[in-house]
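# pasting the structure only:
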């Protein structure tokens, strides 16, 4: 059963990068630079937000397409970056029928907002060409980090309970690996970014769709 929740009201003030991009974009760029592509540098961004990541990647030669369910985000993206194909849409749409498949699919800081993560990852998997690469990120959760947050009184802020359209899933490397493997991904590895690994802000998962 597919569960879809309207998050078209998720707001963006502008089309510029946010603070998380300072540690996510360098890691993403490094991973992309290390890929051995046999075709053109085509990339799909599932949850492109305000288009700032797509725009940054386009400046280094990537042909980027993407979707996001936020009306305001896509409006900001289309206004600032009209040359990019960034459109309204979500993981619950027939994105392969609309855009085709890609050698690389990315999704940064999205899966923690998703009510049906299995449907989301199945859609992500379907967008990746056989033998292609997917790269996603999400806030990192681990025992020691959560213990530090609890001891310092920062757990409430970390779990964003009062944030409309905020985080509703809290992933560890183990739990995310379970769903990534269930979706069909293989050769999964993680990088923890933003602070020292044990207190990392986010984790980046890099994986392959079997050829």
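Happy to help now that I have it. It should be emphasised that the depicted structure is a prediction, and the values quoted were computed from it without experimental measurement.

# alpha carbons only for contacts and neighbour counts from here, please
OK.

# ok, the closest residue to residue 134 other than its chain neighbours - contacts?
In this structure, residue 134 finds its nearest non-sequential neighbour in residue 105, 4.8 Å apart by Cα to Cα, 6 or more residues apart in numbering. Residue 105 makes contacts with 43, 44, 45, 46, 124, 127, 128, 133, 134, 135, as judged by Cα atoms under 8 Å, 6 or more residues apart in numbering.

# would you agree the last one is in contact with residue 106?
Pointing back at residue 135 there. Yes - between residue 135 and residue 106 there is a contact at 4.7 Å, judged by Cα atoms under 8 Å.

# may I see the buried residues of the helix or strand hosting residue 97?
Using DSSP states H and E, residue 97 falls within helix 95-99. Buried residues in helix 95-99, counted by 16 or more other Cα atoms under 10 Å: residue 95.

# below is an additional structure, to be compared with the one above:
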């Protein structure tokens, strides 16, 4: 069996979860989102998903990362950059008016615009997003967190990164640099799609695969980060299911229920078999009605995102 090194804790990993044909991923991106990602997979005809038994990180190998053109195309969708997020409101409660704050992968600066802290610095590679953030009066640089850590070690009271870590090819150096930017006693805030949410039940969710997501984060993987870095876990917070995700949640739940009733084979992340397509079609119509019912109830299940708060030692 192939053995891979975990990109987070460097352990040797043999726990192979699933094998993907890149051609099938390419087809799904084209069918669902109208995007051609074939060039991103040149030289990588097969993608494997592993799960580390030591730190519980799931990672794709090879880590085929999306090109600049891929992300530019995604940013044309109105849902890709959302200015109002529950995670922003939660994170803002951990920021005081006298704090210095670094946001890595700040996009257009939606989080920075809601803050009244002493100093805000954002890092972002997308030139259009940087331009829009600067036009809003924010201090945003086109710079990597590794470069920034070399310039400003131990400078910030708070460092945060929302929905970025899962896109990074080398999460260990990224987290080391983010950690290095923070003062002793300062906070690190990370948000990622949760592998302990309904997201892990969704089949053919290509945005949860390369070249978009390269790692999958469970609560256990986030709880084990302090053992790799000099910090302690303050809080893990799951956002509640957002209205724009309700139908997706219901559909995933219905497909899983039908699979259980019919005693079908173990769920896979990618499944284009006629048998699965039949289950999906059966669930699709019911999901709309189920979502309408769920939206009328004030108690919401956990949603897409988990936010981890750490304190640097």
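On my side now, so go ahead. This one's a predicted model, so the numbers in the text were calculated from it and none came from an experiment.

# quick one on the thing from earlier: could I get the contacts of residue 105 of the first structure as CSV with distance to residue 90 of the first structure and neighbour count?
As requested, those are exported to CSV (distance: Cα to Cα, whole Å; neighbours: other Cα atoms under 10 Å):
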residue, distance to residue 90 of the first structure, neighbour count
43, 16, 25
44, 12, 28
45, 11, 26
46, 8, 27
124, 11, 24
127, 12, 28
128, 16, 24
133, 20, 25
134, 17, 25
135, 17, 22
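
# pick out the most distant pair among those residues.
For the contacts of residue 105 of the first structure, with distances taken as Cα to Cα, the pair at the greatest spread is 46 and 133 (13.4 Å).

# who does the longest strand belonging to the first structure touch, helix- and strand-wise?
Longest strand in the first structure by number of residues (criterion: DSSP state E): strand 128-139. Strand 128-139 of the first structure is packed against strand 102-108, strand 202-208, with contacts defined by 3 or more Cα pairs under 8 Å, 6 or more residues apart in numbering; DSSP states H and E.

# what I need now is those strands written out in TSV, including distance to residue 28 of the first structure for each item.
Converted to TSV, those look like this (distance: least, Cα to Cα, whole Å):
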stretch	distance to residue 28 of the first structure
strand 102-108	9
strand 202-208	8
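
# from residue 145 of the first structure, how far off is the residue of the first structure positioned farthest from its centre?
For the first structure, the largest distance from the centre (Cα atoms, centre = their mean) belongs to residue 151, which lies 29.5 Å off. Applying Cα to Cα, to the nearest Å, the value for residue 151 of the first structure to residue 145 of the first structure is 10 Å.

# does residue 180 of the second structure really touch residue 156, like I thought?
No - look at residue 180 of the second structure against residue 156 with Cα under 8 Å: they stay out of range, at 9.3 Å.

# just to revisit the earlier point, how big is the offset of the longest strand of the first structure relative to the second structure?
Mean deviation of strand 128-139 of the first structure relative to the second structure after superposition (mean Cα distance after the TM-score superposition for the first structure): 0.7 Å.

# all strands of the second structure, in order?
4-5, 12-13, 16-21, 46-51, 58-61, 100-104, 119-123, 140-141, 156-162, 182-193, 215-216, 231-240, 302-312.

# how about the second one, aligned to which bit of the first structure?
In this case it means strand 12-13 of the second structure. Aligned by TM-score structural alignment, strand 12-13 of the second structure falls on no residue of the first structure.

# now that strand: how far from the chain's centre is it?
23 Å (Cα atoms, centre = their mean, to the nearest Å).

# residue 227 of the second structure: how many residues sit nearby?
Applying other Cα atoms under 10 Å, we find 12 residues neighbouring residue 227 of the second structure.

# corresponding residue for it in the first structure?
The pairwise alignment with the first structure assigns residue 227 of the second structure to residue 181, based on TM-score structural alignment.

# so what's residue 207 of the second structure up against?
Residue 207 of the second structure neighbours (Cα under 8 Å, 6+ apart): residue 213.

# that one and residue 199 of the second structure, how far apart?
With Cα to Cα as the criterion, residue 207 of the second structure and residue 199 of the second structure are 11 Å apart.

# check the gap between the closest residue to residue 16 of the first structure other than its chain neighbours and residue 131 of the first structure for me.
Among residues not flanking residue 16 of the first structure along the chain, residue 52 sits closest, at 5.5 Å (Cα to Cα, 6+ apart). Residue 52 of the first structure sits 27 Å away from residue 131 of the first structure, going by Cα to Cα.

# grab the longest helix from the first structure for me.
If you go by DSSP state H, the first structure has its longest helix at helix 21-33.

# got a list of contacts for it?
Residues from elsewhere that reach helix 21-33 of the first structure, judged by Cα under 8 Å, 6+ apart: 53, 57, 108, 135, 137, 193, 194, 204.

# mind redoing it with 10 Å?
Defining contact as Cα atoms under 10 Å, 6 or more residues apart in numbering, one finds that helix 21-33 of the first structure is touched by 17, 41, 43, 52-53, 56-57, 60, 62, 104, 106, 108-109, 133, 135-138, 191-195, 201-204, 206.

# next, the buried residues of that helix.
21, 24, 25, 27, 28, 32.

# the fifth one pairs with which position in the second structure?
Aligning on TM-score structural alignment places residue 28 of the first structure opposite residue 91 in the second structure.
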